[in-house]
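Undergrad: pasting the structure only:
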């Protein structure tokens, strides 16, 4: 990335997932990146989206490593829960599964923002990005179904927007972005990508997403972009 201060420091949450690992690999190969830290449930320190204390402790640890982190990427998310795929109809809604979807796809990222956003630089560009989904767009919903997943990603988009509005006062050059990675060949999408018009590799998707983030500035903060750089409606 060329738009961040050089050398820059990066954090990837969900670093063992298909997309998270690909982000880490790209950043490790970027000569402008001084350090990249990959965190997840098995890392040291561990980060568990269902345990706020682990997120808080990770933020404290990161602050001990460096005063500022220029790029913070959340590559977490869940679609199939305890063997249950997305609902096709209202009658299939299970409140426990819906709650779990919100816990991982919306509340978890909100807690990441709560504790990690203060690590962004205040005097130059910093990026806080999370993986959302096109199906989380209310305006773009023309098919219905996938109720819990759609709603949790719509909630995430609202969290992104609200975080961006708050940070514009304390971190004036911060870029808070929701990203649509496309249909990617990962374990999350495996049961559902047969009908996808295009399936991307994790390396390609994340490489394009990093290019998108490199082009965004504070004027773009609080929006949803896909891997081709197109702004998508909330």
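TA: Great, that's in hand. Computed from a predicted structure; not experimentally measured.

Undergrad: For the rest of this, base every contact and every neighbour count on C-alpha atoms.
TA: Fine.

Undergrad: sec struct for the spatially most central residue of the chain, please.
TA: In the chain, the centroid-proximal residue (CA atoms, centre = their mean) is residue 130; its distance is 1.8 Å. Following DSSP: H, G, I helix; E, B strand; the rest coil, the label given to residue 130 is strand.

Undergrad: if you skip the residues just before and after it, what's nearest to it?
TA: In space, residue 130 comes closest to residue 74 once its chain neighbours are excluded; the distance is 4.5 Å by CA to CA, 6 or more residues apart in numbering.

Undergrad: Could I get the full set of strands for this structure?
TA: Per DSSP state E, the chain carries strands over the ranges 8-13, 33-39, 71-74, 126-131, 174-180, 223-226, 231-232.

Undergrad: Which of these sits closest to residue 20?
TA: strand 8-13 (6.5 Å; CA to CA).

Undergrad: elements contacting that closest one?
TA: helix 18-29, strand 33-39, strand 71-74 (3 or more CA pairs under 8 Å, 6 or more residues apart in numbering; DSSP states H and E).

Undergrad: what about the last one, distance to the chain center?
TA: Read it as strand 71-74. 7 Å (CA atoms, centre = their mean, to the nearest Å).

Undergrad: How about residues contacting it?
TA: 8-14, 20, 109, 116, 120, 126-131 (CA atoms under 8 Å, 6 or more residues apart in numbering).

Undergrad: Next: the first one.
TA: Taking contacts as CA under 8 Å, 6+ apart, the residues outside helix 18-29 that touch it are 10, 12-15, 33, 35-38, 74-76, 186-187, 202-203, 205-207.

Undergrad: Filter those residues down to the buried ones.
TA: By neighbour count, with 16 or more other CA atoms under 10 Å, those hold 10, 12-15, 33, 36-38, 74-76, 186, 202-203, 205-207 as buried.

Undergrad: With distance to residue 211 added, can I get the helices and strands packed on strand 8-13 in a markdown table?
TA: Listed next are these as a markdown table, based on distance: least, CA to CA, whole Å:
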| stretch | distance to residue 211 |
| --- | --- |
| helix 18-29 | 11 |
| strand 33-39 | 14 |
| strand 71-74 | 13 |
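
Undergrad: In addition, the following structure is provided for comparison:
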């Protein structure tokens, strides 16, 4: 039986992915701040929570991130950047996820396929950025994409069948996107979860370290 791990399972997308993996027959272990006290910005908290886990996990999904600190909003221009707020966004979205990923190798099978999906965002693409703004969030996700790319290179040395990828889910109807209503609409969490699980199931080792959207299309860095 496949064993899966979902980190950030109390959020809308993480919860939906956990449910989708169970529906596909996996035994799912979940970790979250709400249920387990996991604080990705605290190294001791990450070490304690991850240290309690026993693998191997064939599927790992990491759904951690904030758009802006509580009470703040994404910047519309450079002059709106607040250093403390920017540092908080990076602490969660980039450094926090990197701390989680540092614990990943021991939880993956040494032999046989594994796949790790790391939730990121298309707005983290430098090449796709045509409108500016959202500086802290964009930069934190671009930095996270670099971490995932480097993780793919590193994992290939010790876990030859492991795949890791940065995944953009689309605009999903969760509390995260509350107040943001694009003209093209939002995707329901269960549909987003199906899309993401389908992409993870199709990824190959040649694609490890890449950046893909919910359809499996490769995104520009």
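TA: Looks like it arrived, so ask away. Just so it is clear, the structure is predicted and the values come from calculations on it, not from any experiment.

Undergrad: Give me the TM-score for this pair.
TA: Overlay of the two chains. TM-score (TM-score structural alignment, normalised by the length of the second structure): 0.96; 221 aligned residues with a CA RMSD of 1.1 Å.

Undergrad: show me the contacts for the residue nearest to the centre of the first structure.
TA: 73, 74, 75, 76, 109, 177, 178, 179.

Undergrad: Take those and map them onto the second structure. Which survive?
TA: Conservation of the contacts of residue 130 of the first structure in the second structure, assessed by both residues aligned by TM-score structural alignment, their matches' CA atoms under 8 Å: retained contacts are 73, 74, 75, 177, 178, 179.

Undergrad: Show me the contact partners of the longest helix anywhere in the second structure.
TA: Ranked by residue count under DSSP state H, the longest helix found in the second structure is helix 135-158. With contacts defined as CA under 8 Å, 6+ apart, helix 135-158 of the second structure is touched by 67-68, 74-78, 81, 86, 89-90, 93-94, 97-98, 101, 105, 110, 118, 120-121, 123-126, 162-166, 208-211, 221.

Undergrad: out of those, which are inside helices?
TA: 86, 89, 90, 97, 98, 101.

Undergrad: quick one: the nearest residue to residue 152 of the first structure once chain neighbours are set aside from residue 49 of the first structure, how far?
TA: Using CA to CA, 6+ apart and skipping residues adjacent in sequence, the residue nearest residue 152 of the first structure is residue 102, 5.0 Å away. Going from residue 102 of the first structure to residue 49 of the first structure by CA to CA, to the nearest Å gives 11 Å.

Undergrad: And these two? Which one has more around it.
TA: Shown here are residue 102 of the first structure and residue 49; by other CA atoms under 10 Å, residue 49 has more neighbours (25 against 22).

Undergrad: Would you mind measuring from the residue lying farthest from the centre of the second structure to residue 5 of the second structure?
TA: Ranked by distance from the centre of the second structure (CA atoms, centre = their mean), the top residue is residue 79, with 28.6 Å. Separation of residue 79 of the second structure from residue 5 of the second structure (CA to CA): 40 Å.

Undergrad: Can you tell me what residue 202 of the second structure aligns to in the first structure?
TA: Aligned by TM-score structural alignment, residue 202 of the second structure pairs with residue 215 of the first structure.

Undergrad: same check, this time on residue 113 of the second structure
TA: Checking TM-score structural alignment: residue 113 of the second structure goes with residue 125.

Undergrad: how many neighbours does its match have?
TA: 20.

Undergrad: how close does it sit to residue 105 of the first structure?
TA: 26 Å.

Undergrad: In the first structure, what sits opposite residue 20 of the second structure in the alignment?
TA: Residue 20 of the second structure maps onto residue 26 in the first structure, by TM-score structural alignment.

Undergrad: ugh, typo on my part, it should be residue 5 of the second structure
TA: Aligned partner of residue 5 of the second structure by TM-score structural alignment: residue 11.

Undergrad: so how far is residue 79 of the first structure from its match?
TA: 23 Å.

Undergrad: can you check residue 202 of the first structure too?
TA: Applying CA to CA to residue 202 of the first structure and residue 79 of the first structure gives a distance of 17 Å.

Undergrad: how close does the match of residue 5 of the second structure sit to residue 183 of the first structure?
TA: If you go by CA to CA, the gap between residue 11 of the first structure and residue 183 of the first structure works out to 23 Å.

Undergrad: same question, residue 109 of the first structure
TA: For residue 109 of the first structure, the distance to residue 183 of the first structure equals 21 Å [CA to CA].

Undergrad: Give me the more crowded residue out of these two.
TA: residue 109 (25 against 21).

Undergrad: is it true that that one touches residue 49?
TA: Yes: between residue 109 of the first structure and residue 49 there is a contact under CA atoms under 8 Å: 7.4 Å.

Undergrad: What residue in the second structure is paired with residue 166 of the first structure?
TA: So residue 166 of the first structure corresponds to residue 154, using TM-score structural alignment.

Undergrad: meant to ask about residue 88 of the first structure, not that
TA: Using TM-score structural alignment, residue 88 of the first structure pairs with residue 76 in the second structure.

Undergrad: and that match, how many neighbours?
TA: 13.

Undergrad: quick one: contacts for it?
TA: Counted by CA under 8 Å, 6+ apart, residue 76 of the second structure has contacts 132, 133, 134, 135.

Undergrad: and what of residue 117 of the first structure?
TA: residue 128.

Undergrad: again, only using 10 Å
TA: Listed by CA atoms under 10 Å, 6 or more residues apart in numbering, the contact set of residue 117 of the first structure reads 59, 69, 72, 111, 126, 127, 128, 163, 167, 171, 174, 176.
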